[in-house]
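Visitor: Sequence first, predicted coordinates after that:
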Amino acid sequence: MHYYPSDRWFDGSNQQWESKVIDDGYFFAVDGKRNTKAEWEASIQAFQRPEALFGGPENPHAQCRFPARFSLIKSLLSEQGITIKFPTIDCPGYQRWKKKVNGQRATLVFASSYLNSPSSMFGHTFLRFDAKDVGQQSELLSYALNFGAVVEKGESSMLYAYKGLAGGYSGYFAIMPYYEKIKEYSKMENRSLWEYPLDLTVTEVDALLAHVWELRNIAFTYFFFDENCSYRLLELLEVAKPGVELTETFRVHAIPIDTVRVLEDNRLLGDSVYRASASDKLLSNAKGLSKDEIMQVKALAEGTLAAESVHSLAILNVAYQYLQFTLVKKQRDPLLAKRRLALLRAINKRSKITPDYSPVKPVRPAAPQVSHRSQMVAVRAGEFESSAFVDVEFRASYHDLLDPIDGYLKGGSINMGRVVLRQYEGRALDLEHIDFIDINSLSPQNALHQPMTWRVNVGVDRVYSDDVDNGLALQVNGGGGVSIEPAVDWLVYGLAEGRAEYLLDGSGMANVGGGVRSGVMHYGAVGTASVELSAMRFLQGVVRVKLTFAQNVVITTNSSVRVNYQYWENQFSEGEFEKRSSVNIGYRYHY
């Protein structure tokens, strides 16, 4: 069965191979995790026995515990012309479970990225199983299949990130009602959902469910970048479609949106259905309200204004959505529940008087699979202080603030594994920059929603300042602040931030400083433009000021040209000034 390659099972050899399942209960042979021959023989013996191997009423016999594996073995034996008699076993527990799930169709669900949670930064995928005659909205009663790490309650985000990268968690499949996932993602985490019907027959869905039954309570290795939710789901879909290679391209990392693209490339996805998050629905309906009407919305939610005194259905509806939005972040409060009920009654009453009103639907954004790909290479030519140079850049993932925006969040970026090499004319190639991790969350605030703007960067910088001889420094910097959206497609932000750096020239010199960063971004028809100014004072007395102008011009979804101008001005404790500038232009390609 899956997690054991069928092409190696039947050749009878003891090949060197290790299953990705780490749970010994998944194997019949003692060394079945690594010994393909022993597991093949032990599986056949287990399926031939008339007596039960497993306790409990749900899976008393090997054929009932592993129905998909049993089906595969019979198929492989038949292909080889080998006849083995197996007992006929009834599996009531398995049949009851199948009837309960009632899955005859399958849908892939992509939950959009959510920068305020390390586990959600790159998005998430899971499956939904539907009945054949499922109608609109009734899919909420369908069942969802999720794969995730088991995280102890109260673990910090930093610890989660470390253990997720290092393989410190076990991952498990879990099946649950779809409405629970809707609540979790659309409301509690404010994430939009994209649903893609999968091109699977009823027989293929049945094979998929048979394997899901086998994987209940079975532990896997879990890694944040490769052996994650999306990778495991692709492995499952390879069970349903044995001739389709879905995981072959993900040898280093499996970012959820890339796995969606692979399914589309293999023509397995149908037309998508978009489910907007609670915050998107709230803001879409609030846009048409005046400042005075927004004040009424807040008063209704806070209980200082009676719902019966408001005659505008639009105001009542936004107030109800606003209260719903704030409720999910708080523990159960009888007073808030009472206000919500009063608003709902007022909405129902007012709807009979103004039946033509309908809530504003959020504008459907570009679908995730049409976004640019995650990895990127770039070449550029430029000049620094009259010296010509050429840069070569590689980025393992995923999206920066100026990249083509379709399918991504405005003001959001995640870069990991970014390396820049530079060669000046007549000199050797040298390291210019490394981003181990670079995250920006420039979420604009408004009257009803005030998310924090924040950024963090860990990497190696070349510090353009005479006090450190333009040397490389290992550094960490970050901060928090506020962003606003003064007009459509414009973003203005400001942050207070700090920086700690350690020079890599062998001097042992370290530096700590604090300052501010502000900028303006515009999402135009040709691409994204930005202007940013930062100023930082260090404990040694040095003040560094940096001004950056950048324009990204989109050519295609995966290619663009970027122009960049930078100006540095450093003031030293002795009162001396140092001024430098650089300009470059480059071609960027996402793959």
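Guide: Here it is on my side, so go on.

Visitor: Please make it C-alpha for all contacts and neighbour counts, starting now.
Guide: Noted.

Visitor: Wait, a strand at Pro362?
Guide: No: going by DSSP: H, G, I helix; E, B strand; the rest coil, the assignment for Pro362 is coil, not a strand.

Visitor: need the helices for the stretch 251-400 of the chain, in chain order.
Guide: Taking DSSP state H, counting those that start in this stretch as the test, the helices found in the stretch 251-400 of the chain are 256-265, 278-286, 291-302, 313-327, 334-353.

Visitor: ok, so what distance separates Leu209 from Lys181?
Guide: Distance, Leu209 to Lys181, using Cα to Cα, to the nearest Å: 19 Å.

Visitor: what about those two, which has more around it?
Guide: Each of Leu209 and Lys181 has its neighbours counted (other Cα atoms under 10 Å); Leu209 has more, 26 against 21.

Visitor: Would you work out how far apart the start and end of stretch 160-171 are?
Guide: Across stretch 160-171, first to last residue, Cα to Cα, it's 13 Å.

Visitor: okay, now Val456: neighbour count?
Guide: Val456 - counted by other Cα under 10 Å - has 18 other residues nearby.

Visitor: So it: helix, strand or coil?
Guide: strand.

Visitor: Around the nearest residue to it once chain neighbours are set aside, how many other residues sit close by?
Guide: Closest residue to Val456 apart from its sequence neighbours, by Cα to Cα, 6 or more residues apart in numbering: Gly478 at 4.1 Å. Applying other Cα under 10 Å, we find 19 other residues in the vicinity of Gly478.

Visitor: second one coming, line it up with the first:
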Amino acid sequence: MFKISFVSEKKFFFSLLFIFIFFSSSFASSLTVNNALEKKLYDSHVWKALLHIRNGKPSINNSTFLLSHKNFSLKNELIKTINDFENGLNICKYPARYFWLKEQLSGNRFKKFDCKDFKIYIEKTNPEDLELIFASENVSSPSSMMGHVFFNIKSKKEDEKIRQNAVSFFTVIDTFNIPLLITKSTITGMKGYFILNPYKKSINKYLYEEQRSIWEYKLKLTEEQKKLIIYHFWELKDIDMTYFFTGFNCATMIDDILSITNEHYINNNTLWVTPKDVIKNAEKNDLISNTKMIPSIEWEIKMLDENINNSERTNEIMDLINKKKFDSFSESFFSKNYKIKKLEKQFISTYSRYLLNKSLISRKEYLKLTQSLEDEEYIISLENYKNPIKTFNDTQLSLSNVNIDKKGYMGITFLPASNSIYDDNREYFSENSLKIGEIDLLFNKDKVHLNNINIYDMKLLIPWNNITNDISKQFNVSYQKHYDENLNKLNVLNLSGGMGLTTKLHNDIWIYGLTNVGLGLNFEKTYPYAFSDLGFIMYEIFNMKTVLSHKFIYNQDNANEYYQNVMLNQALFIDKQIRFDVSFEKLFNDEYEKKIISLKLNYFF
């Protein structure tokens, strides 16, 4: 007869118990996975946002972020994440995924969330609110020509020892070689950094070192949305990410995260998402509850000077401060006009702060001057003054009918980013043009002509004043047309740059003068050349804008000859999406001339 010993019985029962636990665990796991698949959680906008899915593909496509990297799909990543959480794996790495899935899947068998480092992160940031921050653009700097957008974690007010923290995605530009920079930023990619650092330190850099203004947009979020976003920041801290200027940048990162908030999150920017697109998308999706603007000192001085609109008055104020005649600023000194009086007081306060930062007055002198102005009534709200949300969209497609010396052509121009001198630039402080990757084609029944490719074309017209002494400048890298002594076209790679002065005669009237040097090169020759650029810009009634320019160009084609170019462009802004242009251009020298007339319809999106 077969017998089982006591020891054998114990082994037998332990084996049964192990098998029971194993199959129970597997069965429970499969139930949780099945529940998630039945609910189609893989198709949720939250899941896609947490995985940074854009146009059906993950923007962060590597094994440091995706558990199913070798065989990625939204379903596979969901299954692998659930299995890991039930086996106690990667819980501390993905807190946003953990708490969202735990909320969605009742009866789950996830292991306990016990993450010391994550708890320290929450304690140190002590989050209460989130703000979307926009640092204004500087079109003359490759690292900031489109502006920058990032988050601010606002800590709870009762704990003043805890700093607010900026959360930002960026890259480091380590070269001024434009062709290399274009290759790295659009094709090979650059190292991306996702960091958390003190907010005050971040904005001081923009305000005082780079003279860029800051807009703070308080976000309208539920507690669950805030929690998910703040937890998701933790998930991105140690990830290998590749930064692409046009594909995955600070703007796409932030826009992806904001799509957590809404299943129908509006995002019309499929080609290139810029920082301004992000704040406009937030506005479209009703995510902004209020706005605060922090101007750079130089920006604020120019704004106040512009609105006082009396150069003799501002010069008098500056002269008294420079001579340290602070007692002159009694109530009788100020304008009887209440609005101008407020502006004058603010100008004194801002200009004295500007001198303090330049170490031109002492802190004691600064306090003496500003304390004499204390008056809550004169505080000026800047939230709606030149707000980036109000700017035109920065991608445009143009169709034109062009007549060149009585020969007709159709034209197509595509500008991926950002704006031209013919656009409505009144929401910028300066008149400027920034064209990146612009392609201009002309065609008729016989052939197609590649008229121009603007790889990088910048023109910054900052009004001169005797406080900040700003210089206007321009720089161009392009494939364009040059002309020989007979005004015949030459196809060349062009590099040119220059500087000059701009004067603002009126809020709507500008004149400028720039001197440039350049280099033209093709397979046949390389030559230096020079040109002057004089212009007049005026905004008129009925949403119109006139731009008149005159260029005197010397030594193109190494011909030791000159020609002149006069161009008049009349723009009519139909609305925020459509601009209509009529333009006349004349090229001429002592013997030859060319005339170009065009009608153009521009669509902004």
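Guide: That came through, no problem. Predicted, not measured: the structure shown is a model, and the values here were computed from it.

Visitor: Overlay them and tell me the TM-score.
Guide: The TM-score (TM-score structural alignment, normalised by the length of the first structure) is 0.79; 539 aligned residues with a Cα RMSD of 3.7 Å.

Visitor: before we move on, the earlier item: tell me which residues touch the residue nearest to Val456 of the first structure, please.
Guide: Neighbour list for Gly478 of the first structure: 454-457, 497-499 [criterion: Cα atoms under 8 Å, 6 or more residues apart in numbering].

Visitor: Quick one: closest of the helices of the stretch 251-400 of the first structure to Ala378 of the first structure.
Guide: Closest to Ala378 of the first structure of these is helix 256-265 (Cα to Cα; 19.8 Å).

Visitor: The closest one vs the second structure, mean deviation?
Guide: Overlaying the second structure shows helix 256-265 of the first structure at a mean distance of 2.4 Å from the equivalent residues (mean Cα distance after the TM-score superposition for the first structure).

Visitor: just to revisit the earlier point, any idea what the residue nearest to Val456 of the first structure aligns with in the second structure?
Guide: Superposed on the second structure with TM-score structural alignment, Gly478 of the first structure falls opposite Gly497.

Visitor: so which strand or helix has that match?
Guide: Element membership of Gly497 of the second structure [criterion: DSSP states H and E] is strand 489-506.

Visitor: roughly how far out does that strand sit from the chain middle?
Guide: In this view, strand 489-506 of the second structure has its centroid 24 Å away from the chain centroid, taken as Cα atoms, centre = their mean, to the nearest Å.

Visitor: And for stretch 297-307 of the first structure?
Guide: On Cα atoms, centre = their mean, the centre of stretch 297-307 of the first structure falls 36 Å from that of its chain.

Visitor: Kindly report the same for stretch 68-75 of the first structure.
Guide: Relative to its chain's centre, stretch 68-75 of the first structure lies at 35 Å (Cα atoms, centre = their mean).

Visitor: Also stretch 593-605 of the second structure?
Guide: On Cα atoms, centre = their mean, the centre of stretch 593-605 of the second structure falls 28 Å from the chain's centre.

Visitor: before we move on, what about stretch 443-455 of the first structure?
Guide: Here stretch 443-455 of the first structure is found 20 Å from its chain centre; the criterion is Cα atoms, centre = their mean.

Visitor: Where does it end up in the second structure?
Guide: Against the second structure, stretch 443-455 of the first structure falls on residues 462-474 (TM-score structural alignment).

Visitor: Report the buried residues of the matching stretch.
Guide: By 16 or more other Cα atoms under 10 Å, the buried positions in stretch 462-474 of the second structure come out as 462-465, 470-474.

Visitor: Just the ones in strands from these, please.
Guide: If you go by DSSP state E, those have 472-474 in strands.

Visitor: ok, now which ones touch the equivalent of Met121 of the first structure over in the second structure?
Guide: Alignment note: Met121 of the first structure maps to Met145 in the second structure; criterion TM-score structural alignment. Residues in contact with Met145 of the second structure (Cα under 8 Å, 6+ apart) are 137-139.

Visitor: closest to Lys339 of the second structure among those residues?
Guide: Each of the contacts of Met145 of the second structure was checked against Lys339 of the second structure using Cα to Cα; the closest is Glu137, at 29.7 Å.

Visitor: Quick one: neighbours of Ser387 of the first structure, just the number.
Guide: By other Cα under 10 Å, the burial measure for Ser387 of the first structure, its neighbour count, is 10.

Visitor: Looking for the alignment partner of it in the second structure.
Guide: So Ser387 of the first structure corresponds to Lys407, using TM-score structural alignment.

Visitor: Alignment lookup: Leu284 of the second structure to the first structure.
Guide: One correction, residue 284 of the second structure is Lys, not Leu. In the first structure, Lys284 of the second structure lands on Asp265 (TM-score structural alignment).
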